[in-house]
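Novice: what follows is a protein structure lacking sequence information:
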């Protein structure tokens, strides 16, 4: 399988792209919640996150603006592990990710359940810096990077697709780099995608 998605250029740099001001969130103030269509809502502090089983992984990072950075090393907690604790209800098929500062992005539950989707607090063996979304960001390496929300504060499970910030402005509702799902063309086939998510769908 090709390593670089179509239309991408590999860079040794690691550009920082942020819309608006960077929220100033310290580890002491950081809180993460998992709520919505779950049996057991969760709230975590930063020490709570560090006390959970930790995962180190290296994945490529693909930005919709056409650059790719290879072999990015993260450390954090699998979102799948948190979802197992929260126990999504049967009708939950999608999520809206919330960040400090008001940013949102949407994901399907099947995407969040992949084993390499993390709440990451460490980048290249150092605490995640503020400008890269610290103290904690979401990392969804199989989708374009705008889905990897910086300064994440919560995940809300839903029974429908609710578009996030960039998706409302015309970005694709899913963002698979291998399909070049950069921008939405035509209406979103919400009904069929809800069914696809329930059945497992295609993983990018």
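Specialist: Thanks, I have the structure now. Bear in mind that the values here come from a model prediction, so they are computed numbers and not experimental data.
Novice: drop to CA atoms for contacts and neighbour counts, all remaining ones
Specialist: Fine.
Novice: which residues are contacting the longest helix along the chain?
Specialist: The longest helix of the chain (DSSP state H) is helix 190-199. Contacts of helix 190-199 with the rest of the structure, by Cα atoms under 8 Å, 6 or more residues apart in numbering, involve 93, 94, 108, 109, 110, 160, 161.
Novice: for comparison:
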């Protein structure tokens, strides 16, 4: 860990490495398909659709440099991401083809590994939110979300679903179940506001999370080594 944290968001500490990381139950879960991008658009829409690589390639590509903030209090700085803006994806593909109903602004994001999270449509339409397929000039690897992931730099890492393959638009959160315990998932999870979770104070969440960083990173790394030939 880097000892200089003055320029980081509240409660964060800089980490030199960018580990494969997440809830421990996902350490041994891997995507079935890493070579082909298929995004299902479901929920309260006029017509459920599937969007593939060819359609995404028709959108403007951008690169941006952003820090990654894990809710467990570590931050890795200066990652260079490539992909398409979620805003362009929504306006040019989702709206005309799937047609979410009015008020369907509660969005559920699911990965091939079974991970799921939610975001408001308002937050997803921010200028720096991407459907990312590249990291530091290379195609995403298995460790960081291949073939496609969400990147929402202003939000804690658990909102940045890896191996993204399904997006659901709903008018309410009724029936939604997060991957983790409910106290661990904030509806917005904005880093600057330190929205780590719900109901428990941030000082307690930091205290609970920090001892888990090393063992969790090691577990994910070991699972990845065992997965590779």
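Specialist: Structure's in. What do you need? Predicted, not measured: the structure shown is a model, and the values here were computed from it.
Novice: got the contact list for stretch 18-31 of the first structure?
Specialist: Contacts to stretch 18-31 of the first structure, defined as Cα under 8 Å, 6+ apart, come from residues 43, 44, 45, 46, 100, 101, 130, 131, 134, 135, 151, 153.
Novice: aligned counterpart of the fourth one in the second structure, please.
Specialist: Think residue 46 of the first structure. Aligned by TM-score structural alignment, residue 46 of the first structure pairs with residue 53 of the second structure.
Novice: which non-adjacent residue is nearest that match?
Specialist: Spatial nearest neighbour of residue 53 of the second structure, chain neighbours left out: residue 37 (5.5 Å); criterion: Cα to Cα, 6 or more residues apart in numbering.
Novice: what is the neighbour count of the one you found?
Specialist: Neighbours of residue 37 of the second structure under the rule other Cα atoms under 10 Å: 20.
Novice: now it: how far from residue 78 of the second structure?
Specialist: 26 Å (Cα to Cα, to the nearest Å).
Novice: next, count neighbours for residue 133 of the first structure.
Specialist: Neighbour number of residue 133 of the first structure under other Cα under 10 Å is 25.
Novice: and for residue 53 of the first structure?
Specialist: When counting by other Cα under 10 Å, one arrives at 10 neighbours for residue 53 of the first structure.
Novice: now do the same for it: helix, strand or coil?
Specialist: Following DSSP: H, G, I helix; E, B strand; the rest coil, residue 53 of the first structure is assigned to coil.
Novice: which residues are in contact with the residue nearest to it when sequence neighbours are not counted?
Specialist: Closest residue to residue 53 of the first structure apart from its sequence neighbours, by Cα to Cα, 6+ apart: residue 77 at 6.5 Å. Shown in contact with residue 77 of the first structure (Cα under 8 Å, 6+ apart): 49, 52, 53, 54, 55, 118, 119, 120.
Novice: so the lengthiest strand in the first structure matches what in the second structure?
Specialist: When the first structure is parsed with DSSP state E, its longest strand is strand 67-78. Mapped onto the second structure using TM-score structural alignment, strand 67-78 of the first structure spans residues 74-85.
Novice: which residues belonging to the matching stretch are considered buried?
Specialist: Residues of stretch 74-85 of the second structure classed as buried by neighbour count (16 or more other Cα atoms under 10 Å): 74, 75, 76, 77, 81, 82, 83, 84, 85.
Novice: closest to residue 8 of the second structure among those?
Specialist: Nearest to residue 8 of the second structure among these, counting by Cα to Cα, is residue 75 at 8.0 Å.
Novice: can you give me the distance of the most centrally placed residue in the second structure to residue 124 of the second structure?
Specialist: By Cα atoms, centre = their mean, the second structure has its centre lying nearest to residue 160, at 0.9 Å. According to Cα to Cα, residue 160 of the second structure stands 11 Å off from residue 124 of the second structure.
Novice: thanks again, I'm all set now.
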